[in-house]
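A.B. asks: pasting the sequence and the predicted coordinates here, then a few questions.
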Amino acid sequence: MAVDLSGLRGKIRRYGEGVAAIAARKVEQDTQAAAPVRTGVLRSQVSAEPPVPAGDVLVVRIRSAAAYSSYVDEGTGPHPIEGNPLLVFFWPKVGEVVFFRHVNHPGTTAREFFAEPMPARWAAALQMAKSRVNV
């Protein structure tokens, strides 16, 4: 006896696309919420693209378009900052504006809001999303 499974593959694909789309939105929201807020630019630049089929898999891209997001996420080591031609700062310690040709920045601590928590964030979003899709 033959069984007609012609519609099964389409249902499975639709289910996967639905789960991935819901999970992508959840990861986008969670990553935005985890982003440090100083001006709000970093948070506003986190986005998720809709799932894209690539053979037998679906690709979801979560990204931060802010040019400095990797520095915030991963931190930086000590580094020089060169003026063009000068750097101008208000220095509270001396209570006045100061001018420098260069300074040695001590580096910044990693905030780890994006890359490190992403696998766990994605797994949790998939768990939540799978119960919300019906085909």
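C.D. replies: Received, thanks.
A.B. asks: all contacts plus neighbour counts: C-alpha atoms, from now on.
C.D. replies: Fine.
A.B. asks: in the longest strand anywhere in the chain, what's buried?
C.D. replies: If you go by DSSP state E, the chain has its longest strand at strand 79-91. Across strand 79-91, burial judged by 16 or more other CA atoms under 10 Å covers no residue at all.
A.B. asks: helix or strand right after it?
C.D. replies: Scanning forward in sequence from strand 79-91 by DSSP states H and E, the next helix or strand is strand 96-105.
A.B. asks: can you map out the strands along the protein?
C.D. replies: Using DSSP E, strands in the chain cover 46-48, 52-54, 57-59, 62-64, 79-91, 96-105.
A.B. asks: residues contacting P92?
C.D. replies: Contacts of P92 were listed using CA atoms under 8 Å, 6 or more residues apart in numbering, and none were found.
A.B. asks: and it, how far is that from I81?
C.D. replies: Taking CA to CA, to the nearest Å as the measure, P92 falls 19 Å from I81.
A.B. asks: and A66, by the same measure?
C.D. replies: 20 Å.
A.B. asks: hold the first one in mind and look at this next one:
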Amino acid sequence: MARIHARVEINEPALERETGSIFRAKHRSITRRIANQARADVPVRTGNLGRTIGELPMVYRPFHVSGGVEATADYAAPVHEGSRPHLIRARRAQFLHFWWHGREVFRREVFHPGVRARPFLRNAAKRVAAADPDVRLDYVELD
């Protein structure tokens, strides 16, 4: 029986120099495509939510790249995750004031029925990741 002994030395700084630019370029490409897909998928009423979608800064450490896409509008989380039914009470004034079916309405509180989740960011990330042959979905974390 023959035995073979081998010693492998990896020059990590050189490997990082070779792979770092590839990792950064791929991450930048995926992040940009997710942001563009999210802008296309976002629910539109005024267009403000779509305008607030942007890419987070890329953080690079050797052999690790991280970053993301976010929507910075105040109401982005309730649109994306949905909200439960809840009461809205007047806080700064005695009454809430709004127009409903052409009539002026004053109320101390109103019941909001909640809204269903519309996860435009998560869906965009899944769609882009599924379309990219270099991304293995069993390693992708989508919070």
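C.D. replies: Received it, and whenever you're ready, just let me know what you need. All values derive from a computational prediction rather than experimental measurement.
A.B. asks: and the TM-score between them?
C.D. replies: With the length set by TM-score structural alignment, normalised by the length of the first structure, the two chains reach a TM-score of 0.78; 125 aligned residues with a CA RMSD of 2.6 Å.
A.B. asks: helices of the second structure, start to end?
C.D. replies: Here the second structure has its helices, by DSSP state H, at 12-41, 48-51, 76-81, 120-131.
A.B. asks: and D74 of the second structure, what pairs with it in the first structure?
C.D. replies: Matched by TM-score structural alignment, D74 of the second structure corresponds to A67 in the first structure.
A.B. asks: and L42 of the first structure, how many neighbours?
C.D. replies: 19 (other CA atoms under 10 Å).
A.B. asks: quick one: it and S69 touch, right?
C.D. replies: Yes. L42 of the first structure lies in contact with S69 (CA atoms under 8 Å); the separation is 6.6 Å.
A.B. asks: list the contacts of A20 of the first structure.
C.D. replies: Contacts of A20 of the first structure by CA under 8 Å, 6+ apart are 51, 58, 60, 126, 129.
A.B. asks: next up, the contacts around V27 of the first structure.
C.D. replies: 48, 62, 121-122, 125.
A.B. asks: most neighbours, which of those residues?
C.D. replies: A125 (21 neighbours).
A.B. asks: ok, for that residue, nearest residue in space, not its chain neighbours?
C.D. replies: A23 (4.7 Å; CA to CA, 6 or more residues apart in numbering).
A.B. asks: one more: S44 of the first structure?
C.D. replies: Per CA to CA, 6+ apart, closest to S44 of the first structure is Q32, 7.1 Å.
A.B. asks: map the one you found across to the second structure for me.
C.D. replies: In the second structure, Q32 of the first structure lands on R39 (TM-score structural alignment).
A.B. asks: tally of neighbours for its match?
C.D. replies: When counting by other CA under 10 Å, one arrives at 22 neighbours for R39 of the second structure.
A.B. asks: how much space between A35 of the second structure and G47 of the second structure?
C.D. replies: Taken as CA to CA, the span from A35 of the second structure to G47 of the second structure is 15 Å.
A.B. asks: more neighbours, the two?
C.D. replies: Taking other CA under 10 Å, A35 of the second structure and G47 do not tie; A35 has more neighbours (24 against 11).
A.B. asks: cheers, nothing more for now.
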